[in-house]
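S.K.: sequence plus predicted model, see below.
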Amino acid sequence: MTSPDEDRRTGAVHAVAAYGLWGMLPLYFVTLAPAGSLEILGCRILFSVVVAAILIRWQHGWGRMRTALRDRRVMLTLAAAAALIFVNWLTYITAATSGHVVETSLGYFINPIVTVLLGVVVLRERLRPLQWAAIGVSALAIVVLVVAYGQVPVIALTLAFSFGLYGLLKRQVSGRVDGLSGLAIETILLIPAAGLLIAVVSSWGQLTLLDHGPVHFALLAFSGIATLVPLLFFAGAAKRLPLAHLGLFQYLAPILQLLTGVLILHEPMPATRWIGFAIVWLAVFMLVADVLIVGRRGRA
């Protein structure tokens, strides 16, 4: 029997592993060249199904999965979640392979603010003053970034809202299906889309899966592991850490994405963008402060 302190330490290691791996995904996608974003997405879906099936068998989870498959409400919700994660993955992979990693980091910095906003609009939740202030500051940041980019940061907003809505849907069925079974069902539902992507890329004469040697094939096949392993680490962290503490670790991923884009891939980062990011970080700081204040009051 482990002590609470040991549990928290293990949970923290799992959280760092999960968000650290998510933060390093852009570098992995870059190594998959000359495969394009459509082929990478198709392979990610297909190989994720294979890895999920192996893990479910290993965890003796077929019974839980069959229960979810028989639940009509769960299946409809997961179908909608699958559509959102398809949009999210396609946007993310396309951005990572076309020199827009910095903007992906912006999307995941904004995501917690979008989640709070969705709570108000969809779930009719009441916000505390500091949360309202964070939303207002983030709106100002978007205006500044529109000026900095010369256009609306479509990639960042697509990532933030698709993942925010995805999380909202997953929350609706969290008590009826576990994370691994849910993701397995979502990827199974996306198999036709993955097959269509592979067929389209093949018809263009651009399919690289079988034509660039075993190393390239292995790297593409690894996309299934790269998708599922962080989820398992996240599940381990979620079991051991309070939700408020787990939420603080989520900023590790966009920090790593930003560092990857600026320091490794040398994407442009003019002063106006730094100002926009700084305003976003101020909004994030407000959300973190609100979580810490509420947590301290709860303990008191």
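M.R.: Done, it's in. Everything quoted here is computed from the prediction, not taken from an experiment.
S.K.: going forward, measure contacts between C-alpha atoms and count neighbours the same way
M.R.: Will do.
S.K.: please identify which helix or strand holds the nearest residue to residue 207 once chain neighbours are set aside.
M.R.: Closest residue to residue 207 apart from its sequence neighbours, by Cα to Cα, 6 or more residues apart in numbering: residue 201 at 5.5 Å. Assessed by DSSP states H and E, residue 201 sits inside helix 191-203.
S.K.: what's the first helix or strand after that helix?
M.R.: Taking DSSP H and E, what comes next after helix 191-203 is helix 213-240.
S.K.: surely residue 119 is in contact with residue 125?
M.R.: Yes: using Cα atoms under 8 Å, residue 119 is in contact with residue 125, at 5.4 Å.
S.K.: between those two, who's got more neighbours?
M.R.: residue 119 (16 against 12; other Cα atoms under 10 Å).
S.K.: tell me which residues touch that one, please.
M.R.: For residue 119, the contacting residues are residue 125, by Cα atoms under 8 Å, 6 or more residues apart in numbering.
S.K.: quick one: buried residues of the strand or helix carrying it?
M.R.: Assigned by DSSP H and E, residue 119 falls within helix 101-121. By neighbour count with 16 or more other Cα atoms under 10 Å, helix 101-121 contains the buried residues 101-119.
S.K.: hmm, back to that, distance of the residue nearest to residue 207 from residue 174?
M.R.: Look at residue 201 and residue 174: by Cα to Cα, to the nearest Å, they are 35 Å apart.
S.K.: more crowded one of those two?
M.R.: Using other Cα under 10 Å as the criterion, residue 201 and residue 174 rank with residue 201 on top: 18 against 14.
S.K.: list the contacts for that one?
M.R.: 38-39, 207.
S.K.: mind listing the helices for the protein?
M.R.: For the chain, the helices defined by DSSP state H occupy 4-30, 37-58, 62-69, 72-96, 101-121, 129-149, 154-172, 179-189, 191-203, 213-240, 243-249, 252-259, 271-299.
S.K.: quick one: those as CSV, columns for distance to residue 265 too.
M.R.: Below are these laid out as CSV (distance: least, Cα to Cα, whole Å):
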stretch, distance to residue 265
helix 4-30, 9
helix 37-58, 17
helix 62-69, 41
helix 72-96, 10
helix 101-121, 8
helix 129-149, 18
helix 154-172, 18
helix 179-189, 30
helix 191-203, 26
helix 213-240, 20
helix 243-249, 24
helix 252-259, 9
helix 271-299, 17
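S.K.: got another one to weigh against that:
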Amino acid sequence: MSDHASVRGGLWVAAASFVLWGLMPLYWHLLKVVPSLQIVMHRIVWSALLVAAWLVWKQGRGWLRATMARPRAAWMLALSGTLIAFNWGLYVWAVNAGHVVESSLGYFINPLVSVLFGVVFLHERLNRVQWLSVALAATGVAWLTWQYGQPPWIAIGLALSFALYGLIRKLVAVDSVNGLGVESVYLFLPALLVLLWTETHGTGHFASGWGLGVDALLVFCGVLTALPLIGFAYAVRRVPLSVVGLMQYIAPTIQFLLGVLVFGEVFDRDRATGFIFIWVALAIFAIDGLLRARRATLAAAAA
């Protein structure tokens, strides 16, 4: 495959992954009859089976041993698995509790939180434009806190947990899908035990009370969890990260529109003001990133 065709294919796969993530609230809404904790446990169990099968098919049965042999991989992937499970749980609960708009806010501000973590933990440096973006986003969050009497805890929880997850995955040198596989192995048994406990104590109704349609949707959670992650891993190897970084806003934009237009959540002038600060911050951040990437490309070509 030519480089041009490879990049074009990566762009389509990345776009499909982000659109799928953005449409997730519609899927979780179909599962409102199922408690959020059980949705997450089903998501873990079925995605673990799917990802493990994929890795055995692609890399053979030694994939787990080879991945765990990496330095610090064992304990760091256990921690990242815990963080992503928390993120999934909070997100599913928030969507089905009527907080889709606030959930989208979490994924809008997540890139800026990741930038701050880079400064604090990796000693990265920000230029003045990036600091301006961070300050504007912080102003937006402060405005929302002042207007509603408390911080937007759902958005903050989603942004912090996913940014910490990204930080850990950056520090451990493991392929994206392999890392997801190890995380799934760690989470599989606890999730399965929780589901067995709910079934034996009368609060779970898989294959007995929710109906075949709901059961099928729960099983398909595994596909919806693994497929976009695998697609994302495919895309980032073929598409410049600066482009992928801009494309990631597809998902929270779709989530936001679903929250307002489909689920009818309140989006008044006060909330819009806070969001505008954050959107302006993201626009400045994205444009600065594109300009720096372009300058770096021109400099490399000249050299």
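M.R.: Noted; the coordinates are in hand. Quick caveat: nothing in here was measured; it's all calculated off a predicted structure.
S.K.: now the TM-score, please.
M.R.: Laid over one another, the chains give 0.95 as their TM-score (TM-score structural alignment, normalised by the length of the first structure), with 297 aligned residues with a Cα RMSD of 1.5 Å.
S.K.: thinking again about what came up before, next, the angle helix 37-58 makes with the helix holding residue 201 of the first structure.
M.R.: Angle, helix 191-203 of the first structure to helix 37-58, by axes from the mean of the first three to the mean of the last three Cα atoms, to 10 degrees: 140 degrees.
S.K.: average offset of helix 191-203 of the first structure relative to the second structure?
M.R.: Comparing helix 191-203 of the first structure with its match in the second structure after superposition yields a mean distance of 3.6 Å (mean Cα distance after the TM-score superposition for the first structure).
S.K.: do stretch 233-240 of the first structure as well
M.R.: Comparison of stretch 233-240 of the first structure with the second structure after fitting gives an average deviation of 1.1 Å (mean Cα distance after the TM-score superposition for the first structure).
S.K.: go on, stretch 40-57 of the first structure?
M.R.: Using mean Cα distance after the TM-score superposition for the first structure, the mean distance for stretch 40-57 of the first structure is 0.9 Å.
S.K.: next: stretch 106-115 of the first structure.
M.R.: Here stretch 106-115 of the first structure, set against the second structure after superposition, deviates by a mean of 0.3 Å using mean Cα distance after the TM-score superposition for the first structure.
S.K.: got it, and stretch 77-86 of the first structure?
M.R.: Averaged out, stretch 77-86 of the first structure is 0.8 Å away (mean Cα distance after the TM-score superposition for the first structure).
S.K.: that stretch: how far from the chain's middle?
M.R.: Relative to its parent chain, stretch 77-86 of the first structure has a centroid offset of 13 Å by Cα atoms, centre = their mean, to the nearest Å.
S.K.: same deal with stretch 68-78 of the first structure?
M.R.: 22 Å.
S.K.: please identify the buried residues of it?
M.R.: 68-69, 74-75, 77-78.
S.K.: center of the first structure - which residue?
M.R.: The residue lying closest to the centre of the first structure (Cα atoms, centre = their mean) is residue 163, at 6.4 Å.
S.K.: right, and that residue touches residue 82 too?
M.R.: No: here residue 163 of the first structure lies out of contact with residue 82, judged by Cα under 8 Å, at a distance of 10.9 Å.
S.K.: where in the first structure does stretch 112-127 of the second structure fall?
M.R.: Counting by TM-score structural alignment, stretch 112-127 of the second structure falls onto residues 113-128 of the first structure.
S.K.: how long is the matching stretch end to end?
M.R.: 13 Å.
S.K.: which residues touch residue 106 of the first structure?
M.R.: Applying Cα under 8 Å, 6+ apart to residue 106 of the first structure gives the contacts 156, 254, 258, 277.
S.K.: where's the residue nearest to residue 265 of the first structure when sequence neighbours are not counted relative to residue 19 of the first structure, distance?
M.R.: Excluding the flanking residues, the one nearest residue 265 of the first structure by Cα to Cα, 6+ apart is residue 99, at 7.7 Å. Separation of residue 99 of the first structure from residue 19 of the first structure (Cα to Cα): 21 Å.
S.K.: looking at the two, which is more packed in?
M.R.: Between residue 99 of the first structure and residue 19, counted using other Cα under 10 Å, the more crowded position is residue 19 (22 against 16).
S.K.: quick one: contacts for the closest residue to that one other than its chain neighbours?
M.R.: Once flanking residues are discounted, residue 19 of the first structure sits nearest to residue 253: 5.0 Å by Cα to Cα, 6+ apart. Counting by Cα under 8 Å, 6+ apart, residue 253 of the first structure touches 19-24, 105, 108.
S.K.: wait, which of these is closest to residue 137 of the first structure?
M.R.: Checking these against residue 137 of the first structure with Cα to Cα, the nearest one is residue 108 at 16.1 Å.
S.K.: surely the closest one and residue 156 touch.
M.R.: Yes: counting by Cα under 8 Å, residue 108 of the first structure touches residue 156, with 7.4 Å between them.
S.K.: returning to what we had before: once you drop chain neighbours, what's closest to the residue nearest to the centre of the first structure?
M.R.: That would be residue 88: by Cα to Cα, 6+ apart, it lies 6.5 Å from residue 163 of the first structure.
S.K.: and the gap between that neighbour and residue 222 of the first structure?
M.R.: 19 Å.
S.K.: higher neighbour count, those two?
M.R.: For residue 88 of the first structure versus residue 222, neighbours defined as other Cα under 10 Å are more numerous around residue 88 (20 against 17).
S.K.: please pull up the equivalent of that one in the second structure.
M.R.: Taking TM-score structural alignment for the superposition, residue 88 of the first structure sits opposite residue 87 in the second structure.
S.K.: who are the contact partners of that match?
M.R.: Residues in contact with residue 87 of the second structure (Cα under 8 Å, 6+ apart) are 157-158, 161-162.
S.K.: most neighbours of all those, which one?
M.R.: residue 158 leads the contacts of residue 87 of the second structure on contacts (other Cα under 10 Å) with 28 neighbours.
S.K.: mind telling me what that one corresponds to in the first structure?
M.R.: Aligned counterpart of residue 158 of the second structure in the first structure: residue 159 (TM-score structural alignment).
S.K.: its match and residue 90 touch, don't they?
M.R.: No: Residue 159 of the first structure is not in contact with residue 90 according to Cα under 8 Å; the separation is 9.6 Å.
S.K.: no further queries at this time; thank you.
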